[in-house]
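S.K.: missing the sequence, but the structure's below:
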């Protein structure tokens, strides 16, 4: 007598599935809690309550608070700025600067990132994440802008001085996060000219 085949396994359902809408609700709750309470006072209970889920839903995705925060920051940083293509390097830099201003107005940059930078001084994993995600996201876009300029013949090389690329974000971060003042359109135009001049100067060496 033949042995009947084992019953086919049904695909996981219910609690076995990590629903994407719940994951995104939890990440949004993490950002809100970080903006209001800061990393030190953030709790899994508060995140779950704000997201409208149970604590188990959070722990199924992230076993610890650092894992939860690091993944959320990484996911947010992955939403990179679009690469502008205006037809000129100066135009691309000007559009990129305006996009960075909008990004720096977001609570993640205005409130959360300074708090996480303070935590990073005590938490090596947090420090590595901020460097690998936030810096890498900015560098990827700026290198793409330089590559386009090279393809158009505006720059003789695709290699750009990292310090020149830091001019895109450094002055804006200082002005908006430390001084708490928005740059004017005229100041953005001046900064775009400085960045382009610096990139040309590096290329001529």
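M.R.: Received it, and whenever you're ready, just let me know what you need. All values reported here derive from a predicted model rather than from experimental measurement.

S.K.: From now on I want contacts and neighbour counts done on CA atoms only, so please keep to that.
M.R.: OK.

S.K.: Where does residue 87 sit: helix, strand or coil?
M.R.: coil (DSSP: H, G, I helix; E, B strand; the rest coil).

S.K.: Tell me, how many residues neighbour it?
M.R.: Neighbour count for residue 87, taken as other C-alpha atoms under 10 Å: 11.

S.K.: Contacts only, for the residue nearest the centre of the chain.
M.R.: When C-alpha atoms, centre = their mean is applied to the chain, the residue found nearest the centroid is residue 77 (1.8 Å). By C-alpha atoms under 8 Å, 6 or more residues apart in numbering, residue 77 lies in contact with 133-134, 137.

S.K.: what about residue 142, which helix or strand?
M.R.: Assigned by DSSP states H and E, residue 142 belongs to helix 136-151.

S.K.: before we move on, what about residue 160?
M.R.: Going by DSSP H and E, residue 160 is not in any helix or strand.

S.K.: residues contacting it?
M.R.: 143, 146, 199, 202-203.

S.K.: how much space between it and residue 166?
M.R.: 11 Å (C-alpha to C-alpha, to the nearest Å).

S.K.: likewise residue 159?
M.R.: 14 Å.

S.K.: Equivalent analysis for residue 19, please.
M.R.: With C-alpha to C-alpha as the criterion, residue 19 and residue 166 are 38 Å apart.

S.K.: With residue 42 instead?
M.R.: Residue 42 is 31 Å from residue 166, by C-alpha to C-alpha.

S.K.: Compare the two (neighbour count), which wins?
M.R.: Neighbour count, other C-alpha under 10 Å: between residue 42 and residue 166, residue 42 has more, with 18 against 15.

S.K.: ok, second structure coming up, stack it against the first:
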């Protein structure tokens, strides 16, 4: 039986196995057909539910996708523990990013979201808020903690340092397809720490 429950910051939804089936179907469709090619009918068929089950939860395809993507980001980007050591925290952040992209659907979805960000100005701000901002906030928290502990100098450019924590790894995972192994992650961790420290004015 569908029992209404609150679903976090994005408002009311129905948290049931039906919703989980819809979410899985929506991500499968998004990976196969992209944002533009996805339809509510196709998601309902793949999930094995009536289309009304989708419209009880979301008023439109775009609302459904933004909600499901936001929930996935929030679920897979928990607050990182403060280990008290910048290197361990940066490496944990990188490991979490790798784990998120381990789902074979994610690179295709990521590229499609990037394209949608460019071609759909109406949703670019929502995509930024839902996908990019939570990850950037988590990275900034790690860096600010390091500044407070004295591991990084005061006055670093947090925004630029956050770019260093996110962009090179995402480029490899989603776009270039170059291997990402333990040695690469270790070197990338060192690069991020050195680069963050170098963002201060001389």
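M.R.: Now that the structure is in, tell me what you want to look at. Keep in mind that what you see is a predicted model, and the values were worked out from it rather than measured.

S.K.: Superposing both, give me the TM-score.
M.R.: TM-score of the superposed chains, computed with TM-score structural alignment, normalised by the length of the second structure, equals 0.83; 192 aligned residues with a C-alpha RMSD of 2.3 Å.

S.K.: what is the orientation angle of the next helix or strand after the helix holding residue 142 of the first structure with helix 136-151?
M.R.: Next in sequence after helix 136-151 of the first structure, counting helices and strands by DSSP H and E, comes helix 162-173. For helix 162-173 of the first structure against helix 136-151, the angle by axes from the mean of the first three to the mean of the last three C-alpha atoms, to 10 degrees is 120 degrees.

S.K.: between the helix or strand that helix 162-173 of the first structure is followed by and helix 162-173, how big is the angle?
M.R.: Following helix 162-173 of the first structure in sequence order, the next helix or strand is helix 185-203 (DSSP H and E). Orientation check (the same axes, to 10 degrees): helix 185-203 of the first structure against helix 162-173 gives 170 degrees.

S.K.: Name the residues that touch helix 185-203 of the first structure?
M.R.: Looking at what lies outside helix 185-203 of the first structure - C-alpha under 8 Å, 6+ apart - the contacts are 89-90, 93-94, 97-98, 155-157, 159-161, 164-165, 167-168.

S.K.: quick one: the alignment partner in the second structure of residue 140 of the first structure and residue 65 of the second structure, what's the gap?
M.R.: Using TM-score structural alignment, the partner of residue 140 of the first structure in the second structure is residue 137. Relative to residue 65 of the second structure, residue 137 of the second structure is positioned 22 Å away (C-alpha to C-alpha).

S.K.: neighbour count winner among the two?
M.R.: More neighbours surround residue 65 than the other of residue 137 of the second structure and residue 65, with 18 against 14 (other C-alpha under 10 Å).

S.K.: Could you say which helix or strand holds the equivalent of that one over in the first structure?
M.R.: Counting by TM-score structural alignment, residue 65 of the second structure corresponds to residue 69 in the first structure. Assigned by DSSP H and E, residue 69 of the first structure belongs to helix 65-77.

S.K.: Superposed on the second structure, what's the mean shift for that helix?
M.R.: Compared with the second structure after fitting, helix 65-77 of the first structure has a mean deviation of 1.4 Å; criterion: mean C-alpha distance after the TM-score superposition for the first structure.

S.K.: Buried residues, that helix. List them.
M.R.: Buried residues in helix 65-77 of the first structure, defined by neighbour count with 16 or more other C-alpha atoms under 10 Å: 65, 68-74, 76-77.

S.K.: Check the burial of the equivalent of residue 183 of the first structure over in the second structure by counting its neighbours.
M.R.: In the second structure, the residue matched to residue 183 of the first structure (TM-score structural alignment) is residue 180. Number of residues near residue 180 of the second structure (other C-alpha under 10 Å) recorded here: 13.

S.K.: Residue 180 of the second structure and residue 133 of the second structure, how far apart?
M.R.: Distance from residue 180 of the second structure to residue 133 of the second structure, by C-alpha to C-alpha: 24 Å.

S.K.: Tell me the one of the contacts of helix 185-203 of the first structure nearest residue 28 of the first structure?
M.R.: residue 98 (24.5 Å; C-alpha to C-alpha).

S.K.: Give the aligned equivalent of the closest one in the second structure.
M.R.: Per TM-score structural alignment, residue 98 of the first structure is aligned with residue 95.

S.K.: What about that match, how many residues nearby?
M.R.: Applying other C-alpha under 10 Å, we find 13 residues neighbouring residue 95 of the second structure.

S.K.: With residue 196 of the second structure instead?
M.R.: By the criterion of other C-alpha under 10 Å, residue 196 of the second structure has 23 neighbours.

S.K.: Please report how far the equivalent of it over in the first structure lies from residue 30 of the first structure.
M.R.: Under the alignment by TM-score structural alignment, residue 196 of the second structure pairs with residue 199 in the first structure. Separation of residue 199 of the first structure from residue 30 of the first structure (C-alpha to C-alpha) stands at 38 Å.

S.K.: just residue 190 of the first structure next, same as before
M.R.: On the measure of C-alpha to C-alpha, residue 190 of the first structure and residue 30 of the first structure end up 37 Å apart.
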